[in-house]
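A.B. asks: Structural data only, the sequence is not supplied:
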């Protein structure tokens, strides 16, 4: 795979990273010519500022990147990436000013800023490339960036080219890359093998529903990732309005996230046993689409009343979670673009999650801080269990009233996991606007934080 860093023999320009409080001291050590140039160009070391400093002959002798203040840095992440995107095309080598404690994430941000989605049109590459900084595990950082690229590409690809067969092909490619095994239950075989909810949600689409089952590793803790793979969601017979349907190519963002996380795990090879389950479907409208008011069976044996066909993600996840639990893994993680309620609660930047295991919560929160991968814990609020119990069936897929939509969805999913430690992530999977290291479009969320938790679980 092509390196994300500059080639070792490339000529580099020294890059000095300067925060606002250190600028005057740094300038005091420079020549009067450099001082005059920096001041004349208005470089104040603010986040996102970048400046080339020329020699007397006009050739660049150094570059400067603003690092702001502690207060301004607290309002975002990947601050070096903000300057990298503004530097002219060249190769740069960090010469000074990068805090050791933040160096790995700042360098990762630079790599993430170079992402371009160029499948359908020419996109200009970011010209500024970075030499491998000494003292960092740059191979690991490349793996993290490659995983994010995989996730972004999958989400950004429209549904005409990212239906269930295409999502399966992406999983097959990843399995082949890492020597994992993969099995797929397809179409009516879902009924024969007792996955009735996955089949019901996907049966109205021209492209058959399927359950993708990938396995890697045979030692250490057993960890199962379950990702929602709704490749397009019309809402079914409870048809979404046009404005709400426009981004539904990203409704397979949970699957894209678990595939990105799986790439990290398999490339870094911690001592764990990994399983990835992806129910891949399209929620379409046709004569055989499931209906509001239907009562459906599930793999676990619980009956589900359908009060809104647009609450389909929890249905396909339910069968996959029940199947995951049958293998008694140590940890089950589900990731899904599940509810609008989660976006209302925490916005697009935070990944809300549900888990009652204190060891998992502590490990995740610590990893999220270090990995610049923010998460926010939400409650499995048991008193709300009655809201998902309609009386006519065991469970209700869309409780009326509109309250606590993300919590009730999480409680619904928890009914299908009995003994394993369970964590559910209700992610958005999308950056609505450009930010340093995070361009507008598909996005991975919580995966680097989860990697930290999983690596801490490994055993010899």
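C.D. replies: Great, that's in hand. Quick caveat, the model's predicted, so the values are computed rather than measured. Numbering: from 1, shown residues only.

A.B. asks: drop to CA atoms for contacts and neighbour counts, all remaining ones
C.D. replies: Will do.

A.B. asks: if I've got this straight, residue 91 is in a helix?
C.D. replies: No - counting by DSSP: H, G, I helix; E, B strand; the rest coil, one finds residue 91 to be strand, located in no helix.

A.B. asks: For it, which residues are in contact?
C.D. replies: Counting by C-alpha atoms under 8 Å, 6 or more residues apart in numbering, residue 91 touches 6, 10-13, 128-131.

A.B. asks: ok, 10 Å please
C.D. replies: 5-7, 10-15, 127-131 (C-alpha atoms under 10 Å, 6 or more residues apart in numbering).

A.B. asks: same deal with residue 327?
C.D. replies: Here residue 327 is in contact with 222, 224, 420 (criterion: C-alpha under 10 Å, 6+ apart).

A.B. asks: In the stretch 251-400 of the chain, mark out all the strands, start to finish.
C.D. replies: Here the stretch 251-400 of the chain has its strands, by DSSP state E, counting those that start in this stretch, at 273-283, 295-296, 304-305, 331-336, 351-354, 375-378, 395-396.

A.B. asks: can you check the stretch 101-250 of the chain too?
C.D. replies: Taking DSSP E, counting those that start in this stretch as the criterion, the stretch 101-250 of the chain carries its strands at 128-130, 181-186, 210-216, 222-227, 229-233.

A.B. asks: ok, now which ones touch the nearest residue to residue 136 once chain neighbours are set aside?
C.D. replies: Counting by C-alpha to C-alpha, 6 or more residues apart in numbering, residue 104 is the residue found nearest to residue 136 once chain neighbours are left out, at 6.6 Å. Applying C-alpha under 10 Å, 6+ apart to residue 104 gives the contacts 98, 133, 135-138, 140-141, 370-371.

A.B. asks: Buried deepest among the strands of the stretch 251-400 of the chain, which one?
C.D. replies: Of those, the one with the most neighbours on average (mean count of other C-alpha atoms under 10 Å) is strand 273-283, at a mean of 28.

A.B. asks: now the strands of the stretch 101-250 of the chain in CSV, with distance to residue 289 and mean neighbour count?
C.D. replies: Below are those laid out as CSV (distance: least, C-alpha to C-alpha, whole Å; neighbours: other C-alpha atoms under 10 Å):
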stretch, distance to residue 289, mean neighbour count
strand 128-130, 50, 22
strand 181-186, 18, 16
strand 210-216, 16, 23
strand 222-227, 23, 26
strand 229-233, 13, 30
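
A.B. asks: Comparison target, given below:
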């Protein structure tokens, strides 16, 4: 299995990880024949380069370049990019790396085994790795499996990943970990007081729904809320074609919290987990909600609709209101919410907002530790007036185009009044180009940082 380590005791070849600024020291450990071969091949340990060492019975080992310290700061998971260049076989690492640096490379190796082959046959890497001493193999395999779930859900096109299919994925995950799931679907959303989820999804023949997964019976409480807009046309404020092309990924928040939930449950963390996913398709039709409509939310706040393409915050608002009725020790929402966030920080960073400065600091430290970069944006109080239209309590799309990620976060925070510790992520959920261990396509962002921070955040 490419997303698992090789079985302990499997015969293996040495894989020498060499930094370019440590090249001569590494060369001094080779025998004369191997040294001559490496020099003849021009191996200089540039990032991602490989030199196969010949031996009496074929391959004696492989030299793999990690590049310079500057290159390693600029690019994560170098070993992930090396894996596909190796001859088939099982390897063990020969490296001076320890701690976080070693763990980053090992995770990169595992994640590089990911392929999305649901619609076209693809070959997985054939090289396998023995888990290095000191690396918790089961933990890293669980983390990789959670990331795989996120990527698969995002990569699946909307014709095969609508609200019903997303519900099926939630139920499958719950069954695997003995979690409980309840779902409110279609017109029942009105009966159960989820009016904005219903309004956004009512124009589609694929019924909107709210999924509620619960796991664990002891320990601190954690609630995750993920935006599950399975496709976003923009509604009556129809997106141009260029902007609609990637909208299968608009359920990336839901996919990411499900990946994180899978990690938490697989690792059997001592907490009580709740996952809420409002799943809709924002379609164009005669029953679609309209610009200038005023919707009344579950919270009782009224919302003037000034753009039907700002629908994600509407479905999240009802789900957050439900979460806030039973306050958790920590509440986190994740969504592919605004283009403004991508303009601000690009596709690599996961911007987040936090009501507690200490939580923000813990998350930032955790993201650095596990090579899952996050970046804090502010709940900037002076912008509160921008989301108040006058005719209703809130405006879902303030005019002017300024501070879009911040005003969206402020909007969501209005629905969290009883829960003191709330964090919101405005992620991209997509790699626009292939990088080591991160193929082009769906991507989890922030989940590993949260997982790493949970012991501090929840005092586990």
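C.D. replies: All right, it came through fine. Keep in mind that this is a model prediction, so the values were computed, not measured.

A.B. asks: Please state their TM-score.
C.D. replies: Aligned and superposed, the two chains score 0.97 in TM-score terms (TM-score structural alignment, normalised by the length of the first structure); 459 aligned residues with a C-alpha RMSD of 1.3 Å.

A.B. asks: sorry, back to before: and the strands of the stretch 101-250 of the first structure as TSV, adding distance to residue 29 of the first structure?
C.D. replies: Output for the strands of the stretch 101-250 of the first structure, formatted as TSV (distance: least, C-alpha to C-alpha, whole Å):
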stretch	distance to residue 29 of the first structure
strand 128-130	25
strand 181-186	59
strand 210-216	55
strand 222-227	53
strand 229-233	56
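
A.B. asks: For residue 259 of the first structure, find the nearest of those.
C.D. replies: With respect to residue 259 of the first structure, and counting by C-alpha to C-alpha, the nearest of those is strand 222-227 at 8.2 Å.

A.B. asks: and that closest one with strand 273-283, angle?
C.D. replies: For strand 222-227 of the first structure against strand 273-283, the angle by axes from the mean of the first three to the mean of the last three C-alpha atoms, to 10 degrees is 20 degrees.

A.B. asks: which residues touch residue 314 of the second structure?
C.D. replies: Contacts for residue 314 of the second structure (C-alpha under 10 Å, 6+ apart) come out as 195-200, 227, 278, 295, 297, 303, 305, 308, 320, 396, 411-412.

A.B. asks: What about these, which are in helices?
C.D. replies: Per DSSP state H, helices hold the following members of these: 195-200, 320, 411-412.

A.B. asks: Please identify which two of the residues you listed are farthest apart in space.
C.D. replies: Spatial extent of those (C-alpha to C-alpha) is set by the pair 198 and 411 at 18.8 Å.

A.B. asks: Which one's more surrounded, the two?
C.D. replies: Using other C-alpha atoms under 10 Å as the criterion, residue 198 of the second structure and residue 411 rank with residue 198 on top: 27 against 23.

A.B. asks: roughly how far apart are residue 20 of the first structure and residue 69 of the first structure?
C.D. replies: Going from residue 20 of the first structure to residue 69 of the first structure by C-alpha to C-alpha, to the nearest Å gives 6 Å.

A.B. asks: between those two, what contacts are shared?
C.D. replies: Shared contacts of residue 20 of the first structure and residue 69 (C-alpha under 10 Å, 6+ apart): 45-47.

A.B. asks: hang on, isn't residue 25 of the second structure packed against residue 35?
C.D. replies: No - the criterion here is C-alpha atoms under 10 Å, and residue 25 of the second structure misses it with residue 35 at 11.6 Å.

A.B. asks: start to end distance for stretch 350-360 of the second structure?
C.D. replies: Using C-alpha to C-alpha, the end-to-end distance of stretch 350-360 of the second structure comes to 13 Å.

A.B. asks: what's the mean distance for the stretch of helix or strand residue 80 of the first structure belongs to versus the second structure?
C.D. replies: If you go by DSSP states H and E, residue 80 of the first structure is part of helix 79-84. Average distance, helix 79-84 of the first structure versus aligned residues of the second structure after superposition (mean C-alpha distance after the TM-score superposition for the first structure): 1.7 Å.

A.B. asks: Pull the residues that contact that helix.
C.D. replies: Identification of contacts with helix 79-84 of the first structure by C-alpha under 10 Å, 6+ apart yields 17, 46-51, 64-68, 72-73, 92, 98, 103, 105-114, 126-130, 435-438.

A.B. asks: which residues in the second structure does that helix align to?
C.D. replies: Across the second structure, the stretch matching helix 79-84 of the first structure (TM-score structural alignment) is residues 78-83.

A.B. asks: Count residues in the vicinity of residue 62 of the second structure, would you?
C.D. replies: Using other C-alpha under 10 Å, residue 62 of the second structure has 22 neighbouring residues.

A.B. asks: about what we covered before: which one among the contacts of residue 91 of the first structure gets closest to residue 408 of the first structure?
C.D. replies: Closest to residue 408 of the first structure, out of all of these and judged by C-alpha to C-alpha, is residue 5, at 44.8 Å.

A.B. asks: how close does the closest one sit to residue 29 of the first structure?
C.D. replies: Distance from residue 5 of the first structure to residue 29 of the first structure, by C-alpha to C-alpha: 30 Å.

A.B. asks: Neighbour count for those two, which is higher?
C.D. replies: residue 5 (19 against 10).

A.B. asks: gap between the two ends of stretch 300-307 of the second structure?
C.D. replies: By C-alpha to C-alpha, the extent of stretch 300-307 of the second structure from end to end equals 20 Å.

A.B. asks: can you list the strands of the stretch 251-400 of the first structure in CSV and add distance to residue 402 of the first structure?
C.D. replies: Below are the strands of the stretch 251-400 of the first structure laid out as CSV (distance: least, C-alpha to C-alpha, whole Å):
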stretch, distance to residue 402 of the first structure
strand 273-283, 22
strand 295-296, 21
strand 304-305, 17
strand 331-336, 19
strand 351-354, 18
strand 375-378, 17
strand 395-396, 13
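
A.B. asks: quick one: which of these is nearest residue 254 of the first structure?
C.D. replies: For residue 254 of the first structure, the closest of the strands of the stretch 251-400 of the first structure is strand 331-336, at 4.0 Å, according to C-alpha to C-alpha.

A.B. asks: and residue 361 of the second structure, how many neighbours?
C.D. replies: Neighbour number of residue 361 of the second structure under other C-alpha under 10 Å is 14.

A.B. asks: show me what contacts it?
C.D. replies: Residue 361 of the second structure makes contact with 354, 367, 376, 453, according to C-alpha under 10 Å, 6+ apart.

A.B. asks: repeat for residue 114 of the second structure
C.D. replies: By C-alpha under 10 Å, 6+ apart, the contact list for residue 114 of the second structure reads 2-3, 123-125, 144-145, 147-148, 151-152, 437-439.
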